[in-house]
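Colleague: everything below, folded, please.
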Amino acid sequence: MSQEKSWYTLLTKSRFENVVFNDIQKKSIEVFLPKIKKRSQRKDRKLMIDVPLFPGYLFVNITLDPVTHLSVVKTTGAVRLLGYSSGPVPVPSAHIESLKIVTGTGLDVVSGTINTLQKGERVLVVRGPFSGVKGEFLRHKGKDRVIIKIETLGQFAGVEIDREDLEILPAILS
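Modeller: Below you'll find the predicted structure:
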């Protein structure tokens, strides 16, 4: 195990990024949670809120000695350091510095996958009243809205959903 500090990606429970960030900071461990400003999804408000750039992930600068490693992964809401069976994989410091510069500018930052939805692509609804439902992408409808086709009881229905409430299903799961 390396005794030199390196940055590692820490996977957290869903929506626990801030809790984990604060608890790790209290342990005097260097931690970085890149955030961006985004319009609130609540219908009754038009606020800009800070949200994690990479939901479910933050970065810690640690040595991989057993005490520090255990201290990080035993934090409430922490899941594991990303890596392989041989151990966690460090993130180059240059990448962290770039993220700090990008998120520190105050300019609009758009995140997400480069992959755009293609007609016929299988999707999973991850939030909202249709959460857990699998469907097929039909078309875009305005900014950040899409129409998907879902099958229920042998019938098809098209529903309009926020784009961010969908995840593309890997071919193996669709």
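Colleague: use CA for all of it now, contacts and neighbours both
Modeller: Fine.
Colleague: in terms of helices and strands, where is the residue nearest the centre of the chain?
Modeller: Centroid-nearest residue in the chain: Pro55, 2.5 Å away (criterion: C-alpha atoms, centre = their mean). Using DSSP states H and E, Pro55 maps to neither a helix nor a strand.
Colleague: surely it meets Ser14?
Modeller: Yes: with contact defined as C-alpha atoms under 8 Å, Pro55 counts as touching Ser14 (7.5 Å).
Colleague: quick one: the helices in the protein?
Modeller: Secondary structure of the chain (DSSP state H): helices at 17-26, 66-73, 93-104.
Colleague: what helices or strands is the first one leaning on?
Modeller: Yep, that's helix 17-26 we're talking about. Applying 3 or more C-alpha pairs under 8 Å, 6 or more residues apart in numbering; DSSP states H and E, one finds that helix 17-26 makes contact with strand 30-32, strand 57-62.
Colleague: and the longest one, which residues are buried?
Modeller: Going by neighbour count (16 or more other C-alpha atoms under 10 Å), the buried part of strand 57-62 is 57-62.
Colleague: contacts for it?
Modeller: Applying C-alpha atoms under 8 Å, 6 or more residues apart in numbering, the contact partners of strand 57-62 are 4-12, 17, 21, 29-34, 68-69.
Colleague: ok, back up a step: could the helices of the chain be laid out in JSON lines, adding mean neighbour count?
Modeller: Converted to JSON lines, these look like this (neighbours: other C-alpha atoms under 10 Å):
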{"stretch": "helix 17-26", "mean neighbour count": "18"}
{"stretch": "helix 66-73", "mean neighbour count": "14"}
{"stretch": "helix 93-104", "mean neighbour count": "13"}
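Colleague: compare with the first, here's sequence two:
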Amino acid sequence: MNWYVVYTKPKWEKKVAEQLTNFGIECYCPLITTVRQWSDRKKKVEVPLFNSYIFVQLADKDRNLVFQSVGVVRYLFWLGKPAIVRDEEIATIKNWLSIADQYDVVVDAFQIGDKITLESGPFITQEATVQEIKKTHYVLVLESLGCTLRMNFK
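Modeller: Here you go, the predicted structure:
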């Protein structure tokens, strides 16, 4: 069975994942814990790693079952076909989320456009391009994984 990417209504990722699980569909909604600030307090909340996207694992013939959930909009397509995510990529995301807080990031003086190889963490040995440099973080593009990584300074 393949992993597919499902596009959801905004802010419906966790609800859709719960509904699909109740329907017996294997799904994965990667969550990260972040601190949100309101006018009167700060609170740790779990938010989706990918806004409006969840992953579902099912047979090709069963793909229409996801539309039983109210918050599902459509599948993500690539080259005219539903985008398929490999098992290794799902495992990489799960691994990264399980160990993300265990690593300290050492920041050298990089320039925008520099090509670097990550030396620690879940993306070790991945090549990245420095896209943005701010006072509190770097933004790196991991072309081999097709994603952008934000690394905060501690």
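Colleague: TM-score for the pair, please.
Modeller: Here the TM-score for the pair of chains, by TM-score structural alignment, normalised by the length of the second structure, is 0.63; 111 aligned residues with a C-alpha RMSD of 2.4 Å.
Colleague: from Arg41 of the second structure, how far out is Gly80 of the second structure?
Modeller: 46 Å (C-alpha to C-alpha, to the nearest Å).
Colleague: oh, I was asking about Trp78 of the second structure
Modeller: 42 Å.
Colleague: swap in Lys94 of the second structure?
Modeller: For Lys94 of the second structure, the distance to Arg41 of the second structure - C-alpha to C-alpha - is 30 Å.
Colleague: same deal with Tyr138 of the second structure?
Modeller: 27 Å.
Colleague: same question, Trp12 of the second structure
Modeller: 24 Å.
Colleague: which among the helices and strands packed on helix 17-26 of the first structure is found nearest to Glu160 of the first structure?
Modeller: strand 57-62 (28.9 Å; C-alpha to C-alpha).
Colleague: so where is that closest one in the second structure?
Modeller: With TM-score structural alignment applied, strand 57-62 of the first structure matches the range 53-58 in the second structure.
Colleague: how much does the matching stretch stray from the first structure?
Modeller: With mean C-alpha distance after the TM-score superposition for the first structure, stretch 53-58 of the second structure departs from the first structure by a mean of 0.6 Å once superposed.
Colleague: so how far is that stretch from its chain's centroid?
Modeller: Counting by C-alpha atoms, centre = their mean, to the nearest Å, stretch 53-58 of the second structure is centred 12 Å from the centre of its parent chain.
Colleague: likewise stretch 5-25 of the second structure?
Modeller: That offset, for stretch 5-25 of the second structure, works out to 15 Å (C-alpha atoms, centre = their mean).
Colleague: neighbouring contacts of it?
Modeller: Contacts of stretch 5-25 of the second structure (C-alpha under 8 Å, 6+ apart): 26-29, 48, 51-58, 66, 69-76, 82-85.
Colleague: which bit of the first structure covers it?
Modeller: Using TM-score structural alignment, stretch 5-25 of the second structure pairs with 9-29 in the first structure.
Colleague: may I have the distance across that stretch, first residue to last?
Modeller: Span of stretch 9-29 of the first structure from end to end, C-alpha to C-alpha: 14 Å.
Colleague: ok, Leu149 of the second structure touching Gln131?
Modeller: No: in terms of C-alpha under 8 Å, Leu149 of the second structure does not count as a neighbour of Gln131; the distance is 9.7 Å.
Colleague: any shared contact partners between the two?
Modeller: Shared contacts of Leu149 of the second structure and Gln131, counting by C-alpha under 8 Å, 6+ apart, come down to 139-141.
Colleague: okay, and which of those map to strands?
Modeller: 139-141 (DSSP state E).
Colleague: got TSV for those residues, with neighbour count too?
Modeller: TSV is the format used below for these (neighbours: other C-alpha under 10 Å):
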residue	neighbour count
Val139	18
Leu140	23
Val141	19
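Colleague: want to throw the residues you listed into CSV with distance to Lys115 of the second structure?
Modeller: Conversion of those to CSV gives the following (distance: C-alpha to C-alpha, whole Å):
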residue, distance to Lys115 of the second structure
Val139, 12
Leu140, 9
Val141, 10
